[in-house]
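In: here are the coordinates; sequence isn't available:
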């Protein structure tokens, strides 16, 4: 734990250092790498691959430290957050800070065939989410962690509190048609992770957009997120946090059965953005109920080098278990 706190302290010092934004981003990422290796017990080979993925990008990290203004520090988060360690989940998932995906109406956690990160990546409580990440990079980082990118229905099940069978209408022929069929099916029973109606003040979504942010740009838009897990009531019945607010999240939307990550495919489908982001209490740009599927915003294949990145877009990983 001491090394984790030291890493966080370093990250805080980095934000105040009078160096260039690029240098401070690199230093903050180095503190993040130390946390990742310690908390998730990653090997040197895993860390080498994660560093390689980060090194290819000029922006990936926890936001531009030169302009980001987080409304809460990691230290403040730790004072209000509970102990999120869950030994039962660790036994089932074989990893720290993951939750089993299952249907409580007919299954036990031990019946799960997959798990999902309880927090946005780096999946460590009281750390800022990694943003400015492309879908391709997210998939690669998950793989380096020994995990994978989630399919859309897995994220939706984690949020709604029950994993349902895949329901992708592959014969519909387009993302828009598939989305319309899916949303019509689930809208009558729409819910949020914390309950049946949208509420303000429950999740990490009362931050403020940078005044210079007029649509995007690393040097104009601060990633003004909260630390993950800072809102203990923003949790689903399956024990997954921050599915609303903080960072939106990359997921895989399969367009054919052989593009499902949950069935072992590495081919993957197209990008799907899940959840909402850190200003939702002030401005709700679109619906964000659990099983809602978004329009094909900035859409590409997941593994396209041109997949989208921005200041409030992160990810979390899933893991198939035996």
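Out: That came through fine. These figures come from a predicted structure and were not determined experimentally.
In: contacts and neighbour counts: CA atoms only from here.
Out: Will do.
In: Figure out how far stretch 283-292 is from the centre of its chain.
Out: Shown here is stretch 283-292, whose average C-alpha point lies 16 Å from the average C-alpha point of the whole chain (Cα atoms, centre = their mean, to the nearest Å).
In: May I see the buried residues of it?
Out: When burial is assessed from 16 or more other Cα atoms under 10 Å, stretch 283-292 yields the following buried residues: 288, 289, 290, 291, 292.
In: Now secondary structure and distance to residue 276 too, for those residues, in JSON lines please.
Out: Converted to JSON lines, these look like this (DSSP: H, G, I helix; E, B strand; the rest coil; distance: Cα to Cα, whole Å):
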{"residue": "288", "secondary structure": "coil", "distance to residue 276": "6"}
{"residue": "289", "secondary structure": "coil", "distance to residue 276": "9"}
{"residue": "290", "secondary structure": "coil", "distance to residue 276": "10"}
{"residue": "291", "secondary structure": "coil", "distance to residue 276": "13"}
{"residue": "292", "secondary structure": "coil", "distance to residue 276": "11"}
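In: what's the closest of those residues to residue 203?
Out: In terms of Cα to Cα, no member of those lies closer to residue 203 than residue 288, at 12.4 Å.
In: So residue 157 sits against residue 163, correct?
Out: Yes - using Cα atoms under 8 Å, residue 157 makes contact with residue 163 at a distance of 4.0 Å.
In: Below is structure B, check it against A:
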């Protein structure tokens, strides 16, 4: 029987479901495709923010100095294709569900409407950073790119001078300063942020082979920027639902959520999953890829240098060369591919999976964007 795609922590022990499973393990990127690894259900839990090093509520801010007053603000603090996110992020938020329904296919209770209030019961952390307006390739009107492994997504961000977003950065950009469960408010609406599509039984052997026809059949996404009501208070588009997104972990390694640097945020386009700002999946390693898993990039504000490594990699003393080895390509190589793609010349042979992954051309021409 299929196992549940995405369950809340309280339903972790459920054994069987008609909902979609998520593959685990390390599928190959190049060479002869292997049989997909065993499946394990994802476990959605509400993220508690940067628990590795939370800071106390700093209280009232001191009066700005002359140099601070001259600091750039608003869009000028970030590149044109990014949005500035600034404010106090709460590490743990309390929401009260007012109306819910039970999804039989996924064996999950979905909150349809929350009380229109949010209470911070954790610590407050000051943040100021830039985040891509759209999912990679961060271009309005293009489809979010899927099927990248964590380190491959990381190298693509590095190629444009950015880095992976952390889980709290993604969450804050989604929920806004009011800590809303959805970027558009407190009442769930799958028509505002593309969701609630039925499970469609992927052929996992074909997915492992990156079969373009199967990937096109499975596509239920919409184009970036085509959802005018799926925009957060910070102006960031398409955060929950549509394509799921991978971000970097802020969990301690010795915690139950800290096994991997890779964290999934937002939830995909299927019915009965975690299409909210806070819930996360912590159960898939960095070599995981999937046909609905995308990403976007972040960076430092105000022109400050951006280290492409994640916080965990920095703590562990990783070099960028180590990330390159895990990705399967170098920074120079992906820069070259991205330049070729701009020119419409990022061509690959049918069997060159790595090339297609770098060019973002795995999705077959038969893909049709979702409609509601």
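Out: Done, it's in. Nothing here was measured: the structure is a model prediction, and the numbers come from that model.
In: sorry, back to before: so what's in contact with residue 157 and residue 163 of structure 1 at the same time?
Out: Overlap of the contact sets of residue 157 of structure 1 and residue 163 (by Cα atoms under 8 Å, 6 or more residues apart in numbering) consists of residue 101.
In: possible to save the buried residues of stretch 283-292 of structure 1 as CSV with distance to residue 37 of structure 1?
Out: Rendered in CSV, the data for the buried residues of stretch 283-292 of structure 1 read as follows (distance: Cα to Cα, whole Å):
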residue, distance to residue 37 of structure 1
288, 33
289, 34
290, 31
291, 33
292, 34
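In: quick check, nearest of those residues to residue 44 of structure 1?
Out: residue 290 (36.7 Å).
In: What are the neighbouring residues in contact with that closest one?
Out: With contact set as Cα under 8 Å, 6+ apart, residue 290 of structure 1 has these partners: 156, 157, 159, 160, 190, 191, 192, 193, 275.
In: Map it across to structure 2 for me.
Out: Using TM-score structural alignment, the equivalent of residue 290 of structure 1 in structure 2 is residue 277.
In: Distance of its match relative to residue 168 of structure 2?
Out: Using Cα to Cα, to the nearest Å, one obtains 10 Å as the distance from residue 277 of structure 2 to residue 168 of structure 2.
In: can you pull out the strands in the stretch 51-200 of structure 1?
Out: In the stretch 51-200 of structure 1, the segments counted as strands under DSSP state E, counting those that start in this stretch are 98-101, 114-117, 148-149.
In: which other residues reach the last one?
Out: Okay, so that is strand 148-149 of structure 1. Here strand 148-149 of structure 1 makes contact (Cα under 8 Å, 6+ apart) with 138, 139, 140, 142, 143, 251, 252, 261, 316, 317, 318, 319.
In: What lines up with the fourth one in structure 2?
Out: With TM-score structural alignment as the matching criterion, the partner of residue 142 of structure 1 in structure 2 is residue 157.
In: Then residue 118 of structure 1?
Out: Under the pairing rule here (TM-score structural alignment), the equivalent of residue 118 of structure 1 within structure 2 is residue 133.
In: Wait, its match touches residue 234, no?
Out: No - taking Cα under 8 Å as the contact criterion, residue 133 of structure 2 and residue 234 are not neighbours in contact, 9.4 Å apart.
In: any residues in contact with both of the two?
Out: Among the neighbours of residue 133 of structure 2, those also in contact with residue 234 (Cα under 8 Å, 6+ apart) are residue 83.
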